[in-house]
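**Q** Sequence and predicted model, in that order:
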Amino acid sequence: MNNQELKNLIEKYLNGTLEPSEAAQLEQWLDTTGDEHAFDAMPEAEKETARKEGYNRLVQRINKHRQPVVIKNRFRYWKAAACIAGIAVAGALFRKPMLDVVAPHRLVSLQSTPGSPKKHILSDGSIVWLKGNSKLVFPAGFGAGNREVVLQGEALFEIAKDPQHPFLVKCGTLTTTVLGTSFNIRETGKETQVTLLTGKIALSAPQSAQVVLYPEQQAVYSSTATAIRKKEEGALPFNDITKGTEYDMAFNDATMQQVLKRIEDKFEVNIQLQDAVINSNLITADFTDQSLQHTMEMISQALNLDFGIKGKTILLKQKK
């Protein structure tokens, strides 16, 4: 892509007239920009600082450019050129954030390998642990309709509650519909097994009656048999299903440091304590299948604390 073509795309983006095909072209350019290997070699702390500071500057610049322009056109093109320069300088540091700005509903693919589950937090706050050699295809950002993903293989899902926007998991010809719950799907090629941990889900497939599962129930679907079959009730293989994940959040006389570290790891946040005395508490509670917001509310209510969430940072302090 030459400078003139890139300038035209940026100009359309600033005007809100970027066509889907053009967004894909700009997305492809962004996806191939920058020295990825140099970025990967940076220490993790420096990566995170670079992402936050640099991306914030880019977003501020873009937001500024989107304001109505009343000065002559040649100045408008100068602003577009400045935006191009800013994006080009960003390179590998801001590739994914910039793609999220330009093409928020694009499909993203996540692949795991045998060994340990690969976790991903979706745009709605739902958490997915991909297991084994599995693949998940999902939108970078969910729109106003249903939340829909496609799974090949096995994954443990912990779905953020949103009754207005059902969550659909497509696995072969089997569709799992949920509102907010946790469950495991395992597809082997011959059949698909669904295990419900909490909540309620509905399973549907062509030429098969819908099957509803309740907690601690399992069902098996085989496309050759064209039927969804509930398995006989028995003890769930809970440890096998949750192995290698942070799903289990039950604590018994755990230190506050242990609890907060587990919360940080699961939700990929940073918790800062304003008062060191908070660490003296011991916790006995079960936060399994609870959102970050609800988890912090439960802790704060039990220990008479206040908390605030800003992005990926949580401030926890004693109530005055």
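**A** Sure, I can see it.

**Q** From now on I want contacts and neighbour counts done on CA atoms only, so please keep to that.
**A** OK.

**Q** tell me what the host helix or strand of V59 is packed against?
**A** For V59, the host element (DSSP states H and E) is helix 44-65. Applying 3 or more CA pairs under 8 Å, 6 or more residues apart in numbering; DSSP states H and E, one finds that helix 44-65 makes contact with helix 73-90.

**Q** The structure to be compared is supplied as follows:
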Amino acid sequence: MEKSNFDQLLKKYITGQVTESERVKIEAWLDVMKTENSKDLELNPADAERLFQKIVSKKDNLEQIKSFKPSSGKETKTLGAGSLLKIAASIILLIVAGYFSYLMIGKKDNFNFLASDKVEKIILNDGTLVWLQKNSRLTYLDKLSQGIRYTELEGEALFEVAKDATHPFHIKCNGAMIKVLGTSFSLKTSDHVVEVKVLTGKVNFSTASNIAGIDVEPNQKAVLKPNGALEKSAMVQGEITSITNDTDYLMKFADAPLSEVLNSIERKFDVTIKKSSNAAVNCKITADLTDQSLERSLETIEEILNVKFEQNGQVITVTGAGCSTP
């Protein structure tokens, strides 16, 4: 059977041969389709051609594409594009898997992540957590052979960088370079302005014309102005809440049941914690696990309560008497 225009377009998309405009439109529509019934991922010939024309159009018609729905009805004969569409959808569902989606980069040399209209959570293969704001893009390039962890950002994100003194974490954005070892901070780029707000650790903020840059410390922010100047100042009250909103960054607990703490850890690190005994889950715990790795968070709980954690991949088992005498 001769391949349809849409069929061929998706094949190009899967192999990375579409234009930037076409890629954005395809991903925007697939992002909408992921919430629809799976049967809607089949297109009849007329649907496929109509959608193809909208995607390759030079017009700014993104909203029309997002609202495009395939014809329904069992009597409609579907074509080969359905299978390719499902392949493409499976790829996109990894990229836009919904609110606070999870992605482990693994061993890929290059990685490109585009958030849709929601906050997306990414866990990089070094353990770094990134909360990518809507319509923002994060690119990962494997440069460990050069002794660094390297990313590029377009838009806005909250970073919780895993500590690794031997591999500094670099972020390139709008002509600026951010360099950290293990730090949490917000980074925003827009209209030739770059702004960094530091929560913990220290960030070096530099440009091509100011290679030494400036160091930005906790509760400070710095802005790269359109004229190339770097300006540093203190964060005002409320800014921390603003940049951590809709994320699992803040992990401070006061006299909270262990079950609540473990549920928060599950959400943040995308793990499953199995309780072999219910004895410990009602124990109360006071601890600040903010900006702590999964490993360190579990170690802290072990230091406070009589419990032990055993991890096997993404599954963690907790045992022990908890707050009672063993």
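**A** Structure's in. What do you need? Computed from a prediction, not measured in an experiment: that's the story for all the values here.

**Q** Pull out the buried positions in the helix holding V59 of structure 1.
**A** By neighbour count on 16 or more other CA atoms under 10 Å, the buried set for helix 44-65 of structure 1 is 50-51, 54-55, 58, 62, 65.

**Q** mind listing the strands for the stretch 1-150 of structure 1?
**A** 107-111, 118-121, 127-139, 147-158 (DSSP state E, counting those that start in this stretch).

**Q** go on, the stretch 151-300 of structure 2?
**A** In the stretch 151-300 of structure 2, the segments counted as strands under DSSP E, counting those that start in this stretch are 156-160, 169-173, 176-180, 184-190, 193-200, 203-207, 214-216, 220-224, 230-234, 252-257, 272-275, 284-288.

**Q** Make CSV from those and add mean neighbour count and distance to L132 of structure 2 to it.
**A** Formatted as CSV, the strands of the stretch 151-300 of structure 2 follow (neighbours: other CA atoms under 10 Å; distance: least, CA to CA, whole Å):
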stretch, mean neighbour count, distance to L132 of structure 2
strand 156-160, 24, 4
strand 169-173, 19, 14
strand 176-180, 21, 16
strand 184-190, 22, 10
strand 193-200, 22, 14
strand 203-207, 22, 19
strand 214-216, 19, 21
strand 220-224, 22, 19
strand 230-234, 15, 24
strand 252-257, 14, 22
strand 272-275, 17, 23
strand 284-288, 16, 24
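
**Q** In a markdown table: those strands, plus distance to K54 of structure 2.
**A** Shown next, in a markdown table, are the strands of the stretch 151-300 of structure 2 (distance: least, CA to CA, whole Å):
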| stretch | distance to K54 of structure 2 |
| --- | --- |
| strand 156-160 | 29 |
| strand 169-173 | 31 |
| strand 176-180 | 36 |
| strand 184-190 | 28 |
| strand 193-200 | 33 |
| strand 203-207 | 40 |
| strand 214-216 | 46 |
| strand 220-224 | 38 |
| strand 230-234 | 43 |
| strand 252-257 | 48 |
| strand 272-275 | 42 |
| strand 284-288 | 50 |
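
**Q** Map L107 of structure 1 across to structure 2 for me.
**A** Mapped onto structure 2 by TM-score structural alignment, L107 of structure 1 lines up with N110.

**Q** Give me the neighbour count for that match.
**A** 12 (other CA atoms under 10 Å).

**Q** List the contacts of it.
**A** Neighbouring residues of N110 of structure 2 by CA atoms under 8 Å, 6 or more residues apart in numbering: 139-142.

**Q** If we use 10 Å, what do you get?
**A** 139-143, 151 (CA atoms under 10 Å, 6 or more residues apart in numbering).

**Q** Could you do V203 of structure 2 as well?
**A** Contacts of V203 of structure 2 by CA under 10 Å, 6+ apart are 169, 178-185, 196-197, 213-218, 220-222.

**Q** how about it, what's its match in structure 1?
**A** Using TM-score structural alignment as the criterion, V203 of structure 2 maps onto I201 of structure 1.

**Q** again with Y150 of structure 2
**A** In structure 1, the residue matched to Y150 of structure 2 (TM-score structural alignment) is E148.

**Q** surely its match meets I159?
**A** No - with contact defined as CA atoms under 10 Å, E148 of structure 1 does not count as touching I159 (11.6 Å).

**Q** overlap in contacts of the two?
**A** Counting by CA under 10 Å, 6+ apart, the shared contacts of E148 of structure 1 and I159 are 166-167.

**Q** These two: who's more crowded?
**A** Each of E148 of structure 1 and I159 has its neighbours counted (other CA under 10 Å); I159 has more, 25 against 19.
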